[in-house]
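In: could you look at this predicted model? Sequence included:
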Amino acid sequence: MADQTKHPARSRRAFLKGGVSTGLGMAAAAALAAPAVATGTDEPIRWRLVTSWPRNLAGPGVTAQRICDRVRLMSGGRLDITLYGAGELVPALGVLDAVSSGTAEMGHSASFFWQGKMPASVFFTAFPFGLLPGEHVSWIEQGGGQELWDRLYEPFGVKPVMAGNTGVQMGGWFRKEIASVEDLKGLRIRMPGLGGAAMARLGAVPTTTAPGEIYQALSSGLLDAAEFLGPWSDRAMGFQQVASHYYAPGFHEPNGTGEALFNLEALNRLPEDLRAILLEACKAENGRALAESDWENAGALAVLQQQDGVSVRLYPADVLAALRRETRVVLDDLASRDEMSRVIRDSARAAQERLAPWNRVALSAFLAARDQDL
C-alpha cells in the first residue's frame, strides 16, 4: 500500500519566504521570485527528475523522458534535466517526498499515489465514473481545479501541473472471469485510489502495488487481478502472459492525467523564461501523450485480441451498477474527512454536472450515429 504516514506540518511562511505561493499566477510568480544569480559561466542548470514508472515505460515513462528532452531543446541546453526511473534514486511511491525534501527538483507521477497523505489528491488523476480526459482538462484550466490542486500541495512545498495523459483506462486484468458481484468477494486486486475503495465495499481486497511490481505479483498469484493503464502500456508490461481476461470499461479511471511535481524553492530560483519553458513543456505533453495513447491503445488492443488470444470482456451490468452505488458512498465518505476534500469533491462534481449534458448532445449522440457501420 502507499505510505499512510502524514507529512510533518509546515508553515506557509516557511515555504513562501523568498518564493511564491502555488496559487499565484505566473505573472505574480515572475514578479515575486528571487532573481537568478549570474554565475559568469555557461554551465547549464542541472535538475533531477524522479518518476514512479520504469524507465521508458510505454505511456508515462515515455512522457517523462519527452518532457526532459523538450525542456533541454526549448532552453537551448540551459536547463538540463536527468531522469531517474522508479527505484533508481527513490522508490516508485517516494516521488512526492523526494520533491518536497529537495532530493529531486522535479517528479513525474500520478496524484492518487498520495491518497494516504492527502485523501483528495485522487481527484487530480481520476475518480470513478468521473471526468473524461477533455472534461478533466476543462475542470483544471477553466473550472478552478488548478487553484485547488495548488492549495492542496502547498504544505509540501510542491507545485503540481498536468503533464501527460494516458487517456481512458481499461478495467483490469483478471485471472478468472467475473460473472457477478459475488465473484469480487475476496478478490486480491491491484487498484489504487477511489476505485479500489469502491471494490473493497463489495468484498474485494485492493492494493496500491507499485507499477514495476505488478507483473510479478500477478504472475505469482499474490494478486488475482490488476489494473494499470490501457492496452499499449499493459501489453508492454506483459500482463497478457499471466492473465487472459481483460475487462472494460475502466470505471475507476476514465482519465489518466500524469502530474509533474516541482519543488517550489527550486522552481522560484529559475529565471522567468525557464519557469515558463518548464510549464509549457508539460502543457504540450498533455496533448502529445493523449494523442499517442489513443493511437497506440487502438493498435495494441487489436494485437492483444488477434495475436495474444486475450478475451476482452465487459463488466456485467449488475457489477457496474453496484460499483456506481458504492462509488457515491466512497465519494461522500472522502468529502466528510476534511474541508479541503469536501471542496475538491464538490468542485469536480460541479464540473461534471456542467459538462455532462453538453457531451451527451455533442459526443454520445454523434458516436452512436457515426459508428453504426463500423
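Out: Perfect, I can see it now.
In: rest of the way, CA atoms for contacts and neighbours
Out: Will do.
In: what ranges do the helices span in the stretch 151-300 of the chain?
Out: Taking DSSP state H, counting those that start in this stretch as the criterion, the stretch 151-300 of the chain carries its helices at 193-201, 214-220, 231-237, 264-269, 272-306.
In: show me the one of these that comes nearest L132.
Out: For the helices of the stretch 151-300 of the chain, the distance to L132 is smallest for helix 272-306, at 11.6 Å, taking Cα to Cα.
In: now for the closest one, which elements pack on it?
Out: helix 60-74, strand 158-165, helix 231-237 (3 or more Cα pairs under 8 Å, 6 or more residues apart in numbering; DSSP states H and E).
In: which of these sits most buried?
Out: strand 158-165 (a mean of 26; mean count of other Cα atoms under 10 Å).
In: what sits against the residue nearest to E296 when sequence neighbours are not counted?
Out: Leaving aside its chain neighbours, E296 sits nearest to W232 (5.7 Å; criterion: Cα to Cα, 6 or more residues apart in numbering). Residues counted as contacts of W232 (Cα atoms under 8 Å, 6 or more residues apart in numbering) are 58-59, 293, 296-297, 299-301.
In: let's bring in a second one:
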Amino acid sequence: MDRRKFLVAGAAAPATLAAPTIARAEAKHHWKLVTSLPKTLPGAGESSLRWAERITQMSGGELKIDVFGGGELVPAFGTQEAVENGTAQVYHGSGSWFAGRHLAHSFFTSAPFGATPDEMHSWMYYGGGQELLNEFTNPRGLQIFLGGGTSVQSAGWFKKEINSLDDIQGLNFRITGFGAKVMNKIGMNAAAVPPGEIFPSLQSGTLDGAEWVGPFNDLAFGFHKVMTHMYTPSFADIYGGIEYGINLDAWNALSDDLKTMIETASEAEANRNTSFYLKANMDALDKLREVEGLTIGTLPDDILQAASAASKEVMDEVAASDEFIGRLMDSYYGFVAKASSYKQLYEVPLSAARENHFG
C-alpha cells in the first residue's frame, strides 16, 4: 500500500481512527511533548493531545508521542529550552511566551494590528511565512509548525471601569509578547505571568487586570468570578497562535513518510483548533453576557489610538534592532496590509450588511 495515499485518505478521516484498521508497529521513535498549558485545558490544551494521538495512530505506533502538561516535566515557560537541549522532543505553546528569548517568535503568534487566522495561514503557507520561520528557527535546532489560533482575543479583564487612557495608568497587567512592550509605553506595568498563575494573581490583587485568550478560555479560568469588566478587542493578540516546536535532530531522524504525517497533522490541527475556537468563543460569550455584575464593552478610542502610535514606535525599534526581523516585518505587514485592503472591499461591507440582515 502506498503510504502517501494512505496519509491523504487519513487526513479526511474522523478524529478517532479505528484501531483494527491500523497495523501496529513497535515504536522506532518515542517522543515527549511538553506543553506550557494544562493538557486537559479545553481547546488549546486538548489540541496537543489530539495532535500527538493522531500522529501516533497514523504512524501505526512507529512514532509514539507522550504529552506532559505545563509544569509536569519542565516549567511552563521552559518548554522551548527543554526541546532545544533534548530533554523533550516537542513543545507546544505560544510563540509570544518565548519572545523574551527572541522577539521574532511573536510574529508567528500575534503582532500588533496584525494577521487574523485566515490571513496568518495564507501568509505561512503561500506568502513565505514558513520559509522565514525555518530560516529563524532551524539554526537554533528547531523545526516549528503552526497549530492553530484562537482568533481575536479579549483586550483584558479589570476590576474597575475603563473609560479612558488615564484609567489604565500604573495598572499591573498580565500580557505577553509585543503587547507587553506596547502597554508599557502607554502607561501600564506589563507582567508575563504563566497561564496557571493568572487567576490567583488576580484574586490576590497582585494583578489589577489581565488578558488571556478569549471568551471560552477566559470563562474556563473563572475570571468573571473576581473581575467585573471585560473589554474587547485585543490589538495585540489577533491570531493568538499555538505552535509545535520539534527538536531538529529528532526531526531529521524521521523518515520522509513520518515527516509528511507530522506536517499534515499540523495543518489539520491548525484548521481544527482555529475552527473550534470560533464556535466555543461564540457560545462562551453568550454565557458571559448572562453573568450578573459583569460589564462587557469595547476599549475606549483613546486607548486604541495610543496603542496604535506606540505599536508603530515598538515596530520601528524592533525592525532597526535586527536585520532578519526587518525582513520578517516587511513580509508579514506587507501581507497584512494587502489583506486588509482586500477585506475593506469585500468583508467589511458584508459584515455590515449581515448585521442589518439579521437585525
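Out: Okay, I see it. Please read these numbers as outputs of a predicted model, since none were measured by experiment.
In: ok, back up a step: which among the contacts of W232 of structure 1 count as buried?
Out: 58-59, 293, 296-297, 300-301 (16 or more other Cα atoms under 10 Å).
In: can you say which of the helices and strands packed on helix 272-306 of structure 1 is nearest to N286 of structure 1?
Out: Closest among these, using Cα to Cα: strand 158-165, at 3.9 Å.
In: for G87 of structure 1, which of the helices and strands packed on helix 272-306 of structure 1 is the nearest?
Out: helix 60-74 (13.2 Å).
In: mean shift between that closest one and structure 2?
Out: Here the mean offset of helix 60-74 of structure 1 against structure 2 after fitting is 1.0 Å, by mean Cα distance after the TM-score superposition for structure 1.
In: which bit of structure 2 covers that helix?
Out: Helix 60-74 of structure 1 corresponds to residues 44-58 of structure 2 when matched by TM-score structural alignment.
In: how about stretch 314-324 of structure 1?
Out: Under TM-score structural alignment, the match for stretch 314-324 of structure 1 is residues 298-308.
In: could you list the residues in contact with the matching stretch?
Out: 112-113, 155, 162-165, 182-183, 186, 231-233, 235.
In: hmm, 6 Å instead?
Out: The contact list for stretch 298-308 of structure 2 (Cα atoms under 6 Å, 6 or more residues apart in numbering) reads 164-165, 231-232.
In: now do the buried residues in that stretch.
Out: So for stretch 298-308 of structure 2, counting by 16+ other Cα under 10 Å, buried means 298-299, 303-304, 307-308.
In: in a markdown table: these, plus distance to Q203 of structure 2 and secondary structure.
Out: Shown next, in a markdown table, are these (distance: Cα to Cα, whole Å; DSSP: H, G, I helix; E, B strand; the rest coil):
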| residue | distance to Q203 of structure 2 | secondary structure |
| --- | --- | --- |
| T298 | 23 | strand |
| L299 | 23 | coil |
| I303 | 25 | helix |
| L304 | 27 | helix |
| A307 | 27 | helix |
| S308 | 30 | helix |
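In: okay if I get those as TSV plus distance to E53 of structure 2?
Out: TSV is the format used below for those (distance: Cα to Cα, whole Å):
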residue	distance to E53 of structure 2
T298	39
L299	40
I303	43
L304	41
A307	41
S308	41
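In: centroid-nearest residue for structure 2?
Out: G241 (2.1 Å; Cα atoms, centre = their mean).
In: what is the equivalent residue in structure 1 for that residue?
Out: Mapped onto structure 1 by TM-score structural alignment, G241 of structure 2 lines up with T257.
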